[in-house]
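Novice: Quick one: sequence plus predicted model below, questions after.
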Amino acid sequence: MTPFKLTEELLIQITELIDAQSEHALIDLMKEVHFADVAEIANELSEEQATYLIKLLDSDKTSDVLTELDEDVREAILNNLSSKEIAEELEELDTDDAADIVGELPKEIIQEVISEIEDKEHARNIVDLLRYDENSAGGLMAKELVKVNENWTVLRCVKEMRAQAENVTRVHSIYVVDDEEKLKGRLSLKDLLTTSTTNPIKNVYIPKVDSVNVNEKPEEVAKIMSKYDLEAIPVVDEIGRLVGRITIDDIVDVIREEAEKDYQLAAGISQDVEADDSIWILTRARLPWLFLGLLGGLGAAAIMGGFEEMISKHAILFFFTPLIAAMAGNVGVQSSAIIVQGLANDDLKGSIGNRLVKEMLLALL
């Protein structure tokens, strides 16, 4: 498969088709384009053009496009869609993605959009997810999963799985629960296929299964899934009931966001910012560390002032000042990178004081 590349010629062709409202030609052109690539195209269009494109294409594609758009572009498009049109897009999405989009809508239209969703169970699941903090496993999870009761026979289990799988985009695991919906374990597909159809699931399932609480931080979920190489992990509430699952694609987003934050922190930026943020926001994010750098510079100048007489007698020493400053800056960048990496990986050992002393000794060397 050849990687998609948005060329200037293609973008011009698409904008011309949109401006001419050549629906059939535009549909044919976009038919084989992946939804992530459609989102890339929409990000480069004007608000009116992007909205026209979203309204023109089928919801089964544009719903995924909405999840890939830049936040400001998605917000602009949603503002141009009716509540019914938004609801149609949400019905094509998994509950976690749908809840993310609903959470971005103005509060005054959320109820109206939810009421327009024809699949009432899907609507209830979206509303349920909105209760959780977005910075938690509950805010990250999806409600779609395949679960079976430990008291079912293998035959009934297979029938129930077929019915449930229709609403699940990808089946990563089969979870086993008791009559109170508490997570008991997971079911191996191999064991399911090789055991008698009359055998109860309680005699077949694997009782050991990794899970996370709904209030767990996404960063901790990412560490668990990375450590145990999991494609999906079940989410349980405070009393152990199975309430959802988190898949690897959601965790990839978390890892990317954390990497961006760590990179910005290592560069001396105190909050998460984007290149297109306002000058005030960018300045506010950079100013604290720049101010500390200014204090450090003033301190260095004061120290050098103590050697003014020596420098005046041996002027050649002055030419080494840029070298010393550059070396100090490089050491600082290296130290901050190591510290930030350690914080991100949670592998810093010992106290912060000991770590600072160690880095100072390294700087002196």
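Specialist: Cool, the structure landed.
Novice: only C-alpha atoms for contact and neighbour calcs from this point on.
Specialist: Noted.
Novice: What's the local residue count around Thr194?
Specialist: 8 (other C-alpha atoms under 10 Å).
Novice: Lys184 belongs to a strand?
Specialist: Yes. When DSSP: H, G, I helix; E, B strand; the rest coil is applied, Lys184 is found to be in a strand.
Novice: Stretch 338-356: which residues count as buried?
Specialist: Residues of stretch 338-356 classed as buried: 339-341 (neighbour count, 16 or more other C-alpha atoms under 10 Å).
Novice: Mind checking which of those are in helices?
Specialist: Counting by DSSP state H, those place 339-341 in helices.
Novice: Let me have those in TSV, adding distance to Leu57 as columns.
Specialist: Below are these laid out as TSV (distance: C-alpha to C-alpha, whole Å):
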residue	distance to Leu57
Ile339	48
Val340	44
Gln341	43
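Novice: Included below, for side-by-side comparison, is a second structure:
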Amino acid sequence: MTPFKLTDELLAEIQQLIENRQNDSLRSLMEEVHYADVAEIIDELHEDQATYLIKLLDSEKTSDVLTELDEDVREAILGNLSSQEIAGELAELDTDDAADIVAELPKEIVQEVISKISDREHARDIVDLLRYDENSAGGLMAKELVKVYDHWTVLTCVKEMRQQAENVTRVHSIYVVNDQGILIGRLSLKDLLTASTRSPIRDIYISHVDSVNVNEKPEEVARIMSKYDLEAIPVVDEIGRLVGRITIDDIVDVIREEADRDYQMAAGISQDVEADDSIWDLTRARLPWLFLGLIGGLGAAAIMGGFEEMIARHAILFFFTPLIAAMAGNVGVQSSAIIVQGLVNDDLKGSVGNRLIKEMLLALLNGVILAVGLLVFTWIWKGSFPTALAISISLIAVIVVAGVIGTFTPLFLHKRGIDPAIATGPFITTSNDIFGILIYFWIARFVLGI
């Protein structure tokens, strides 16, 4: 299959077909295009053109297109559709995707849209999902799944499964519940096919099944599914009743969003923004951390001002200030990045004390190696061994302290329930810059006897 590529020529052709109302040609052109590629096309069209295309194509396709669109584009298109048309789109979607779209609709039309969905059970499932926090397993799950009761025979089970599977896009697992609807296990398709048709399900099901609670955080669900290589995981309520399932495609979205959020936070962006957002939104996201950098810079300048006399007598110390600050910031970010990654992947083992000792030894080793090279270079360049020694010892101390700060800070934030990803950005860089410069001049004063 040749990867789809949206060219200027193709986009112009589609726009021309829309303007000329050549509906048959437009349907024919879009027939073999994947819904994700149709969404890419719509993102490039004007609002009226995008709405026209959505209305023209079959809801079986456009419903999936809506889930792939940028949120602002989807909101604009839905604003141009009637309640009946929106209901038609929702009827073709799995309940989790439908609930996500309903949650974005203006409150005054939600009830009207829901009332126009012809499949009342589908409508009830959507409403049920809306009561869960979007930042939970309940807000992430879908109602579509295949479940069987443990008292059924294999023959009854197969008949019921055929009916249930009609509403399930992909059958990952067959879940077994008791009469109270409590999840008790899963069913192997191989065991189902090889067992006698008169055998009860309770004799052949597998009692072990991984599940998550409706209130579990999406990040934890992602960690569990990743750890156990699951394509889907059942969701249970507070008393263990099976209420839905989460599939791998939803988890991929969670992982991607979390990665985007952490990447922006590490870059000093405090809100979830995109390149197409307004200048004001982008400014609000960036400015807080820029202010932090400004304060850090003023703090560093104030510290250097306190050593003005020493700098005047040993001007060479001033020239190495950027190097010291840069090394402190780099080491701090490296240490914090490793810790944050370990926290996210749940890979950190042992006590905090052992982790700090290990990081100190690692930083000490790196610092000594780098300091030796710096000592030789500075001694040859300026011919003053005491000055070269002062700068080199300062570098070792700064690297060790930066490593400890970079390790301790994300662990402390995580313990306090704060996203440790902020420790990989300007926060850790600025703090290490200040501490680095302060330590640098203190040690230089001591070694040089000033």
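Specialist: Received, thanks. The structure presented is a predicted model; accordingly, all values stated were derived computationally and were not measured.
Novice: Could I get the TM-score for this pair?
Specialist: TM-score of the superposed chains, computed with TM-score structural alignment, normalised by the length of the first structure, equals 0.94; 365 aligned residues with a C-alpha RMSD of 2.1 Å.
Novice: In three-state terms, label Pro3 of the second structure for me.
Specialist: Three-state call for Pro3 of the second structure (three-state DSSP): coil.
Novice: An error on my part: the question was meant for Leu356 of the first structure.
Specialist: Assignment for Leu356 of the first structure (three-state DSSP): helix.
Novice: what's the spacing between it and Val33 of the first structure?
Specialist: Distance, Leu356 of the first structure to Val33 of the first structure, using C-alpha to C-alpha, to the nearest Å: 52 Å.
Novice: what does Asp179 of the first structure give?
Specialist: In this view, Asp179 of the first structure and Val33 of the first structure are 45 Å apart by C-alpha to C-alpha.
Novice: Mind checking which of these two has more residues around it?
Specialist: More neighbours surround Val33 than the other of Asp179 of the first structure and Val33, with 13 against 9 (other C-alpha under 10 Å).
Novice: Give the aligned equivalent of that one in the second structure.
Specialist: Using TM-score structural alignment as the criterion, Val33 of the first structure maps onto Val33 of the second structure.
Novice: What residues does that match make contact with?
Specialist: Residues in contact with Val33 of the second structure (C-alpha atoms under 8 Å, 6 or more residues apart in numbering): none are found.
Novice: Would it be right to say that it lies in a helix?
Specialist: No. Membership of Val33 of the second structure in a helix is not supported by three-state DSSP, which gives coil.
Novice: how much space between it and Ile239 of the second structure?
Specialist: 45 Å.
Novice: Show me the helices in the stretch 51-200 of the second structure, by range?
Specialist: 59-68, 71-79, 83-91, 95-104, 107-115, 120-130, 137-140, 154-165, 189-194 (DSSP state H, counting those that start in this stretch).
Novice: the strands in the first structure, which residues?
Specialist: Taking DSSP state E as the test, the strands found in the first structure are 146-149, 174-177, 183-187, 212-213, 232-236, 242-247.
Novice: try the stretch 351-450 of the second structure
Specialist: Along the stretch 351-450 of the second structure, no segments are classed as strands by DSSP state E, counting those that start in this stretch.
Novice: what about Leu145 of the first structure, how many neighbours?
Specialist: Neighbourhood size, Leu145 of the first structure [other C-alpha under 10 Å]: 23.
Novice: The residue nearest to it when sequence neighbours are not counted: what's it in contact with?
Specialist: Among residues not flanking Leu145 of the first structure along the chain, Val168 sits closest, at 6.2 Å (C-alpha to C-alpha, 6 or more residues apart in numbering). Listed by C-alpha under 8 Å, 6+ apart, the contact set of Val168 of the first structure reads 144-146.
Novice: how does it look with 10 Å?
Specialist: Contacts here follow C-alpha atoms under 10 Å, 6 or more residues apart in numbering; on that basis Val168 of the first structure touches 94, 142-146.
Novice: repeat for Glu92 of the second structure
Specialist: By C-alpha under 10 Å, 6+ apart, the contact list for Glu92 of the second structure reads 59-64, 98, 122.
Novice: With Val236 of the second structure instead?
Specialist: 137-138, 181-183, 211-215, 242-245.
Novice: at 7 Å what do you get?
Specialist: 211-214, 242-243 (C-alpha atoms under 7 Å, 6 or more residues apart in numbering).
Novice: need these in JSON lines with neighbour count, can you?
Specialist: Formatted as JSON lines, the contacts of Val236 of the second structure follow (neighbours: other C-alpha atoms under 10 Å):
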{"residue": "Ser211", "neighbour count": "20"}
{"residue": "Val212", "neighbour count": "22"}
{"residue": "Asn213", "neighbour count": "20"}
{"residue": "Val214", "neighbour count": "25"}
{"residue": "Leu242", "neighbour count": "27"}
{"residue": "Val243", "neighbour count": "22"}
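Novice: which one of those residues is nearest Val73 of the second structure?
Specialist: Val214 (30.2 Å; C-alpha to C-alpha).
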